[in-house]
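**Student:** Model the structure of this input:
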Amino acid sequence: MHVVSDLGEIPPPWRGAAVALGNFDGVHRGHAVVIAATAEAARRLGAPVAALTFEPHPRELFRPDDPPFRLTLAEAKRDALAALGVEVLVSVPFDHAFSRIPAEAFVRDILVQRLGARHVACGPNFHFGHRRGGTPALLEALGAELGFGVTVVEKAVGEGGLPLSSTAVREALAAGDVPRANAILGRPWEIRGVVQRGAALGRTLGFPTANIPLGRHLAPRFGVYAVRAGVEDEAGGVTWFDGAASVGLRPTVNPLPEPLLEVFLFDFAGDLYGRRLRVAFAAFLREEAKFASLEALAAQMRADCDAARSLLAPV
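**Tutor:** Down below sits the predicted model:
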């Protein structure tokens, strides 16, 4: 995938694309419908498939004191969009100056003049431009005037009325309903990050964990999860291991001020400090708890690992 973040210099091969528009946080199955509509237009026009999104997410700019809410950061979003067939990602740097661009100017100056978009696609609730003044109806009107096609995709709904939205994913993860979140996404939800040194309490208890700060990632329901963890190598390859993970404030010993992801990889030997991990969530096992002793904590960790192994075992 080619990534463009400088709107002043769009390489000629990527001008004239069919462009999917949206924040695409999570890149869920509803987003996949928008990408599919974009790809269909691209095939018809003989054009590249592009997605235009914003980084950081506008909510992070306007509501900086909100708790972190992102389902996918830039790298994970890029990979998920590429898997859906997006060939070029236009990642617009979103700041206060950009937020003041009127909706019509966004269409004329960016979509048409700079990108040369021949077709755009979006969901029914997509808004853009200053004070979110741009709507799908405005896109359609300007498309008719300026000569680009517009597809407004209907609100996507999954099996049994399953809502396919980023909000629905966040709600499922807040409730610990990992299967529901993954069903909306169409793949396991992941947290990616670099392993940092911690207090080594897990190692002391016989469960050496890889510590990954959540950063701007959404914090799911605090507790213990069955996970699959991918260890990235220098060439970009990933080796996957089953494991158990804890998300929370670690209340038993030296409680933390910010939530932390701690991952224990089954059947792994080696040093993970400084390595990049992809932690894919499979199931919620139990809520976070404070234990009366380290012995009680260690006993529960053994039970958690047994439960995770059983759940992750091939059928």
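
**Student:** C-alpha only now, for contacts and for neighbours.
**Tutor:** Noted.

**Student:** first vs last residue of stretch 57-65, how far apart are they?
**Tutor:** 14 Å (Cα to Cα, to the nearest Å).

**Student:** run this one through as well so I can compare:
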Amino acid sequence: MTQPVVVTHPGQIPAGLRGATVALGNMDGVHLGHRAVLAAAHAARPEAPLAVLTFEPHPREHFRPDDPPFRLTLLPAKAAALGELGAALVVALPFDAELAAMPAERFFRDVLREGLGAVHLSCGQDFAFGHRRGGDAGTLTRLAEAAGIGLTVVPPLVDGQGPISSTRIRRALQDGYPERATAMLGRPWEIRGEVVHGDKLGRVLGWPTANLWMGRYLEPARGVYAVTVVLPDGQEVKGVSNIGRRPTLGGDPQTRLETYIFDWSGDLYGQEIGIRLRHFLRADAKFDGLEALKAAIARDAADARAVLG
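**Tutor:** As a prediction, the model looks like this:
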């Protein structure tokens, strides 16, 4: 699947991708519910290019900048996931004070109708847009009908626990249930980032790790996970990760993700890798010195190998 064209302004859309059928929403996580919104957009006008209109940063990051990080996907990973679902174009509108103040009718006219030249729209039932979320699916229905643009409002996708949502996925991860997140996402949750230099203690202990900062990603339950690692060349290998602040070593101000990759050696510094959380093994713990920590890491590695098969 080719990477979609990503633009931040309707004026940047290549001529061949104007007149698209457009799926609307923040799409954080690109979960099964988002997949249904894309499928509905494509099904309505299969001959038209498939586009997604999203916002960057997430509106919540704009309105509540002091909130803890909560993102499931950052734009590059989100665009890649949308491309795998057939999107040829991703319009990531910069969410700023000007966009936040734009009335719903003007957003529809300037962005959707004239900016994108949309021929069909699709959204979830809870989609809201415009100043103070003044526009909803009902508003969109009225405006689209008047403009002669088709609209599909997609009901929530439901599993045994209720509607699938980014909020539920975040909660599953924070509670230490990555398998539940996987079921709602349709794929394992992945944290992508650049490998940074640590203090090389893992190497001293005999367990060299690739270290990432969590950055704007949601912080899941702190502790040890069985993971798979997507290397820079796309190869997927197995490993064990710790997400936490290293209480045994006096504690860190920021949460880090440290991963020991099984049966692999090489230099990853400065390169981007993806860590896919598969199973939660145990909560973060403080050990009585480095020997106890070393023994715990050995047990964790054995447990991760066993659960990954």
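
**Student:** So which residues of the stretch 51-200 of structure 2 form helices?
**Tutor:** 59-63, 75-84, 97-101, 104-106, 137-147, 166-174, 178-185 (DSSP state H, counting those that start in this stretch).

**Student:** got CSV for the ones you listed, with mean neighbour count and distance to residue 27 of structure 2 too?
**Tutor:** Output for those, formatted as CSV (neighbours: other Cα atoms under 10 Å; distance: least, Cα to Cα, whole Å):
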stretch, mean neighbour count, distance to residue 27 of structure 2
helix 59-63, 14, 12
helix 75-84, 19, 8
helix 97-101, 13, 18
helix 104-106, 17, 19
helix 137-147, 16, 16
helix 166-174, 19, 8
helix 178-185, 21, 11
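
**Student:** so which of these gets nearest residue 118 of structure 2?
**Tutor:** Set against residue 118 of structure 2 and scored by Cα to Cα, the helices of the stretch 51-200 of structure 2 come closest in helix 137-147, at 9.9 Å.

**Student:** Name the residues that touch the closest one?
**Tutor:** Helix 137-147 of structure 2 has contacts (Cα atoms under 8 Å, 6 or more residues apart in numbering) with 105, 108, 113, 123, 124, 125, 126, 127, 128, 150, 151, 153.

**Student:** List only those of those residues flagged as buried.
**Tutor:** The neighbour count (16 or more other Cα atoms under 10 Å) marks 105, 108, 113, 123, 124, 127, 128, 150, 151, 153 as buried among the contacts of helix 137-147 of structure 2.

**Student:** which among those residues gets closest to residue 45 of structure 2?
**Tutor:** Distances from residue 45 of structure 2 to those, taken by Cα to Cα, are shortest for residue 150, at 9.2 Å.

**Student:** residues contacting that closest one?
**Tutor:** Residues in contact with residue 150 of structure 2 (Cα under 8 Å, 6+ apart) are 119, 120, 121, 144.

**Student:** My read is that the third one contacts residue 37, right?
**Tutor:** No - contact criterion Cα atoms under 8 Å: residue 121 of structure 2 and residue 37 do not qualify, at 9.5 Å.

**Student:** Overlap of the contact sets of these two?
**Tutor:** 23, 24.

**Student:** Show me the contacts of helix 137-147 of structure 2 that map onto strands.
**Tutor:** 123, 124, 150, 151, 153 (DSSP state E).

**Student:** Greatest separation within those residues: which pair is it?
**Tutor:** Between any two of those, the greatest separation by Cα to Cα is 14.5 Å, found for 124 and 150.

**Student:** that's a helix at residue 242 of structure 1, yeah?
**Tutor:** No - counting by DSSP: H, G, I helix; E, B strand; the rest coil, residue 242 of structure 1 is not part of a helix but strand.

**Student:** Tell me, how many residues neighbour it?
**Tutor:** Using other Cα atoms under 10 Å, residue 242 of structure 1 has 22 neighbouring residues.

**Student:** Let's have the buried ones among the contacts of helix 137-147 of structure 2 in JSON lines, adding distance to residue 65 of structure 2.
**Tutor:** Formatted as JSON lines, those follow (distance: Cα to Cα, whole Å):
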{"residue": "105", "distance to residue 65 of structure 2": "27"}
{"residue": "108", "distance to residue 65 of structure 2": "27"}
{"residue": "113", "distance to residue 65 of structure 2": "31"}
{"residue": "123", "distance to residue 65 of structure 2": "26"}
{"residue": "124", "distance to residue 65 of structure 2": "25"}
{"residue": "127", "distance to residue 65 of structure 2": "22"}
{"residue": "128", "distance to residue 65 of structure 2": "20"}
{"residue": "150", "distance to residue 65 of structure 2": "36"}
{"residue": "151", "distance to residue 65 of structure 2": "33"}
{"residue": "153", "distance to residue 65 of structure 2": "30"}
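
**Student:** average distance between the helix ranked longest in structure 1 and structure 2?
**Tutor:** Longest helix in structure 1, counting residues (DSSP state H): helix 294-312. With mean Cα distance after the TM-score superposition for structure 1, helix 294-312 of structure 1 departs from structure 2 by a mean of 0.4 Å once superposed.

**Student:** Could you look up the SS state of residue 219 of structure 2?
**Tutor:** coil.

**Student:** Translate it into the numbering of structure 1.
**Tutor:** In structure 1, residue 219 of structure 2 lines up with residue 219, judged by TM-score structural alignment.

**Student:** same deal with residue 23 of structure 2?
**Tutor:** By TM-score structural alignment, residue 23 of structure 2 lines up with residue 20.

**Student:** do you know how far that match is from residue 40 of structure 1?
**Tutor:** From residue 20 of structure 1 to residue 40 of structure 1 the distance is 11 Å (Cα to Cα).

**Student:** go on, residue 26 of structure 1?
**Tutor:** 22 Å.

**Student:** What of residue 4 of structure 1?
**Tutor:** 22 Å.

**Student:** close enough to count as contact, residue 255 of structure 1 and residue 249?
**Tutor:** Yes - Residue 255 of structure 1 is within contact range of residue 249, at 5.6 Å (criterion: Cα under 8 Å).

**Student:** Between the two, which has more neighbouring residues?
**Tutor:** Neighbours per residue (other Cα under 10 Å) separate residue 255 of structure 1 from residue 249, with residue 249 holding more: 19 against 12.
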